[in-house]
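1. just to be clear, the model below is a prediction. Sequence and coordinates:
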Amino acid sequence: MSQPLEKVLALTNINDITEMVSTYLKKPVVVENDQFSLLAYSSYYIEQFDEANQQTIFTKRWPIPILEKFMEEGVVEQLKTIPGPFHVPPIKDIGLNPRVVVSAKYKEQIFGYIWVQETTPPLTDTQMDFLQKVSVHVGRLLYKENQVKARKDEKKNQFYKKIIDETYRTENQIKWEAANVNVVLPTSFLVTVFMVAQIDEDIFEELTETIRLFVNALNRPAHLFTDELKIIVIIGSNSPASSSLTESADQLTNTILSQYKPQTVYVGIGSEYTSIVDLRQSYLEALRVIHTAEFLGTSSLPAFHYKKMGVFLYLEAIARFNSETDYVNEDLLKLERKDQESQSNLLETLEAYLLNHCRIKPAAEQLFIHTNTLKYRLKQIADLTTIDFNDFNMNAQLFIDLQLMKRKKQAPDR
């Protein structure tokens, strides 16, 4: 065993190990946990850190653009599957210079990563072997730390579940219990819930880990836990003057949905609150959005925020009323028959026109047709039906009935 390796293996502090490895390799070194949060970096070569390393050190984690790029380039998947150190080529888009990285494992589970910025000269085979042996030692140390963290996280998970389940009666009771389990309550917060469209445990586990990575990359406090097949994310702020929580929720939602095929994942975002008693309310609002998406048979809603759902929140109740009263919209049935007979697009045209507040130009742009074509279609609609676009109430009814008609086509047995 070489003397540098022997010295490293005698150390138990991650910062000391990082400095020792950096000194031996004569290169900048960063150590992260399994969620890509910064644990340590070598200070001796700090002036040689590239832009990507500087961002990671500044934010204490991978920013979302870097994480997205690493997923796109397959680096995250390689970290999970390649057993030893491997080379990561430069990625100019995120300011990444050449790297060598190795997963820090223990009992076949990854607990962290050791990143070496490969400045000139490149690492030798001996140095790569040194790095592999160090990773085993680091993996063992991080495993022990992770055991302690897992116990703390479980207490935190149970605490938040009890709030959602209304176990606590008052805000003071919640604050008392938070102090007992060392949970810092956010000044303001909202709840985002993710669910898989099809019950599949493998997809659920993969989705959970992906969301966990991106939650960790947010620039604000957040906590993730699961309850049955629901992935619940509490996004909070400890500063009254902080930027909007909804922006963080949108960023997380859009990033996650971009990683998965359409109709795979349901998302709901509850309202923002300042009293911890309202955590359950924000959670129920997020679930209501998801329930609406399930009812309509589509994960592509006009909005994921409860407060922006508008009339969509009431479609199920309206559908029940329509069923009880045998209501049908005769005008829409006429347009549906016309579309079937002539291969026209009158229903699609009608919806786009209503969505754009009965304005010709934006509706035509949405449909990718000329304004004259749209005017011709609107004349067809007027000739076939009793629709009066100057009647706001009729327009509102048309829009609601259109959504329920689409829902019936997508799920005829429901």
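-> Perfect, I can see it now. Numbers count the residues shown, from 1 in each chain.
2. going by C-alpha atoms from here, please, whenever you check contacts or count neighbours.
-> Will do.
3. could you look up the SS state of the nearest residue to residue 5 once chain neighbours are set aside?
-> Using C-alpha to C-alpha, 6 or more residues apart in numbering and skipping residues adjacent in sequence, the residue nearest residue 5 is residue 130, 6.8 Å away. Secondary structure, DSSP: H, G, I helix; E, B strand; the rest coil: residue 130 is helix.
4. any idea how far residue 16 is from residue 130?
-> 16 Å (C-alpha to C-alpha, to the nearest Å).
5. who has more neighbours, the two?
-> residue 130 (19 against 15; other C-alpha atoms under 10 Å).
6. in a helix, residue 87, correct?
-> No. Assignment of residue 87 by three-state DSSP gives strand, placing it outside any helix.
7. can you tell me the closest non-neighbouring residue to it?
-> Nearest non-adjacent residue to residue 87, counting by C-alpha to C-alpha, 6+ apart: residue 100, 4.5 Å away.
8. mind checking how far the one you found is from residue 30?
-> For residue 100 relative to residue 30 (C-alpha to C-alpha), the value is 11 Å.
9. over to residue 316?
-> Separation of residue 316 from residue 30 (C-alpha to C-alpha): 52 Å.
10. how near is residue 44 to residue 258?
-> Taking C-alpha to C-alpha, one finds residue 44 at 39 Å from residue 258.
11. okay, the two: which has more neighbours?
-> residue 44 (14 against 10).
12. name the helix or strand for that one, please.
-> Using DSSP states H and E, residue 44 sits in no helix or strand.
13. what sits against it?
-> By C-alpha atoms under 8 Å, 6 or more residues apart in numbering, residue 44 lies in contact with 19, 22, 23, 28.
14. and if we set it to 10 Å?
-> 19, 22, 23, 26, 27, 28, 29 (C-alpha atoms under 10 Å, 6 or more residues apart in numbering).
15. next one: the nearest residue to the third one once chain neighbours are set aside from residue 27, what distance?
-> Setting aside the residues directly before and after it, residue 23 is nearest to residue 44 in space (C-alpha to C-alpha, 6+ apart), at 7.8 Å. Residue 44 sits at a distance of 9 Å from residue 27 (criterion: C-alpha to C-alpha).
16. presented hereafter is structure B, for comparison with structure A:
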Amino acid sequence: MDKEFHSKDYFNEVYANLDEFAEQVSALIGYPITIEDSNHQLLAYSTHSRITDEARILTIMGRRVPEKVINSLWKEGIIPSLLDSSEPILIHPKQQVGLGKRIAISIRKNDNVLGFIWAALEPESDPSPQALSILKLAAKEAKNQLLLVQTRLKRKEESYQEYFWKLLTGHYGSEKEFRAQLARFPSALPQAYSIIVFQFEQAITPETEKHIHYLINTTQKIQIIFHTIDTDKLIMLCDYTAADASHAISSFIGSFIANMEERFDVKIPTAGFGKSYRQLIDAQKSYTEAMMVISLKKRYKQELAAIFNYELLGIYQYLEPLSQQRASHNELPAGLRILKEYDEKHQTDLFHTLETFLTCNSDPGEASSMLHIHSNTLSYRLKRISEISGYNLKDMNIRAYLYIEIKLTKYG
């Protein structure tokens, strides 16, 4: 490398902050600069020039890259390339997400990516070899400053996690004590919150934890206030203030599970979230409810496949205490027992027909379709079920009772 490409010739000043450094890089290569951490949170940016676009404006206004831009860059394979390479990467315009032409480079310490430098380009221009060389030197120069940022964030996060564990375990005896400790943190708790739990297949490794941090910090679907890890579980406290909070959290859970598998090859079998509460002292309740959702989803995989919200469990949330109550006699009600015995003796399938009919909200059309039989055949079977078991299937109270009893057979 020639003399003009040595770091000391370009970055021989002491910079008061990263913004001054971004201005220096911008002046040297002639393009506006943004500097992000590894989670795409904006750390610094140079002043605007004639080159700007929607993505740059939204990044500066929101202090982080818009989620739609991040998702697009993952789909195009650009972020994986930045994570794997220390070379500058040219990015062509992505008009659908408001992103103009870019050149980007990762800021690294060995194999660990600390952040990124992005330069916005003119649509018809490409950076010169000298600009690319300066950008590579800038990435090396920014390393120490980003290491300091990373250290400060880690200390702050450890403090947050300690407090969060005290919430989950009911460490303090009163709401007043919880509130007094909360005053140490700059971010205020929302008016209503809920606890989310993700159950992983195995213990969460440091590498997986890095991926978790990335997705938590880049999502804009919900606001996550606290998060912590307990062996194979990721636990979060999130804002539940918005009217559509339940839908937003369910959507976030679905995308989080999908992104962990698609981007990082990490499978998360299930997740759930508890009811919303306003008092800090109730965090333990929401956590217990989230864990109950996970427990029930493991038992009723088909029935609860699309359910993450404790409040949408319906009768399933009552199955645990009911199962404990039934354990003393450990047998089906007489009519259902007779129906099972009839099936075994005559090689019929009436018990399954009844379960399907009840699971389909007693809708004959839906039940016939699921059973792959004609509606007349279903009507005949339901009539025989009533005759054999003695239950009046036109009585909603009886149908609810039978539905619970049948589901209880799967609880153990």
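-> On my side now, so go ahead. All values reported here derive from a predicted model rather than from experimental measurement.
17. quick check: TM-score for this pair?
-> Here the superposed chains carry a TM-score of 0.81, computed using TM-score structural alignment, normalised by the length of structure 2; 396 aligned residues with a C-alpha RMSD of 3.6 Å.
18. before we move on, back to that, hmm, the residue nearest to residue 87 of structure 1 is touching residue 122, no?
-> Yes. Counting by C-alpha atoms under 10 Å, residue 122 is a contact partner of residue 100 of structure 1 at 9.3 Å.
19. which position in structure 1 pairs with residue 393 of structure 2?
-> Under the alignment (TM-score structural alignment), residue 393 of structure 2 maps onto residue 389 of structure 1.
20. for the equivalent of residue 170 of structure 2 over in structure 1, which residues are in contact?
-> Residue pairing (TM-score structural alignment): residue 170 of structure 2 is matched to residue 166 of structure 1. Contacts for residue 166 of structure 1 (C-alpha under 10 Å, 6+ apart) come out as 160, 277, 279, 280.
21. what do you get for residue 310 of structure 2?
-> 272-276, 286, 288-294, 316-317 are the contacts of residue 310 of structure 2 under C-alpha under 10 Å, 6+ apart.
22. neighbour count for the contacts of residue 44 of structure 1 - can I get that in a markdown table?
-> Below are the contacts of residue 44 of structure 1 laid out as a markdown table (neighbours: other C-alpha atoms under 10 Å):
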| residue | neighbour count |
| --- | --- |
| 19 | 22 |
| 22 | 21 |
| 23 | 16 |
| 26 | 19 |
| 27 | 22 |
| 28 | 27 |
| 29 | 29 |
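23. show me what the helix or strand where residue 394 of structure 1 lies is packed up against.
-> Using DSSP H and E, residue 394 of structure 1 sits in helix 392-410. Applying 3 or more C-alpha pairs under 10 Å, 6 or more residues apart in numbering; DSSP states H and E, we find helix 392-410 of structure 1 packed against helix 279-296, helix 315-325, helix 330-342, helix 346-355.
24. which position in structure 1 pairs with residue 81 of structure 2?
-> By TM-score structural alignment, residue 81 of structure 2 lines up with residue 78.
25. now do residue 287 of structure 2
-> Match for residue 287 of structure 2 (TM-score structural alignment): residue 283.
26. separation between the closest residue to its match other than its chain neighbours and residue 341 of structure 1?
-> Excluding the flanking residues, the one nearest residue 283 of structure 1 by C-alpha to C-alpha, 6+ apart is residue 191, at 5.4 Å. For residue 191 of structure 1, the distance to residue 341 of structure 1 (C-alpha to C-alpha) stands at 47 Å.
27. for residue 240 of structure 1, same thing?
-> Distance from residue 240 of structure 1 to residue 341 of structure 1, by C-alpha to C-alpha: 59 Å.
28. kindly report the same for residue 273 of structure 1.
-> 52 Å.
29. okay, the two: which has more neighbours?
-> Neighbours per residue (other C-alpha under 10 Å) separate residue 273 of structure 1 from residue 341, with residue 273 holding more: 18 against 9.
30. ok, now which ones touch that one?
-> 186, 187, 188, 189, 190, 191, 236, 279, 281, 282 are the contacts of residue 273 of structure 1 under C-alpha under 10 Å, 6+ apart.
31. how about the alignment partner in structure 2 of the second one: what's its closest non-neighbour residue?
-> Per TM-score structural alignment, the equivalent position to residue 187 of structure 1 in structure 2 is residue 191. Counting by C-alpha to C-alpha, 6+ apart, residue 191 of structure 2 lies nearest to residue 278, which is 5.8 Å off, once chain neighbours are set aside.
32. my guess is the one you found contacts residue 238. True?
-> No. Contact criterion C-alpha under 10 Å: residue 278 of structure 2 and residue 238 do not qualify, at 11.9 Å.
33. mutual contacts of these two, please.
-> With C-alpha under 10 Å, 6+ apart, residue 278 of structure 2 and residue 238 have common neighbours 189, 190, 192, 193, 194.
34. tell me, how many neighbours does the closest residue to the second one other than its chain neighbours end up with?
-> In this case it means residue 190 of structure 2. Spatial nearest neighbour of residue 190 of structure 2, excluding adjacent residues (C-alpha to C-alpha, 6+ apart): residue 239 at 5.8 Å. Neighbour count of residue 239 of structure 2, defined by other C-alpha under 10 Å: 21.
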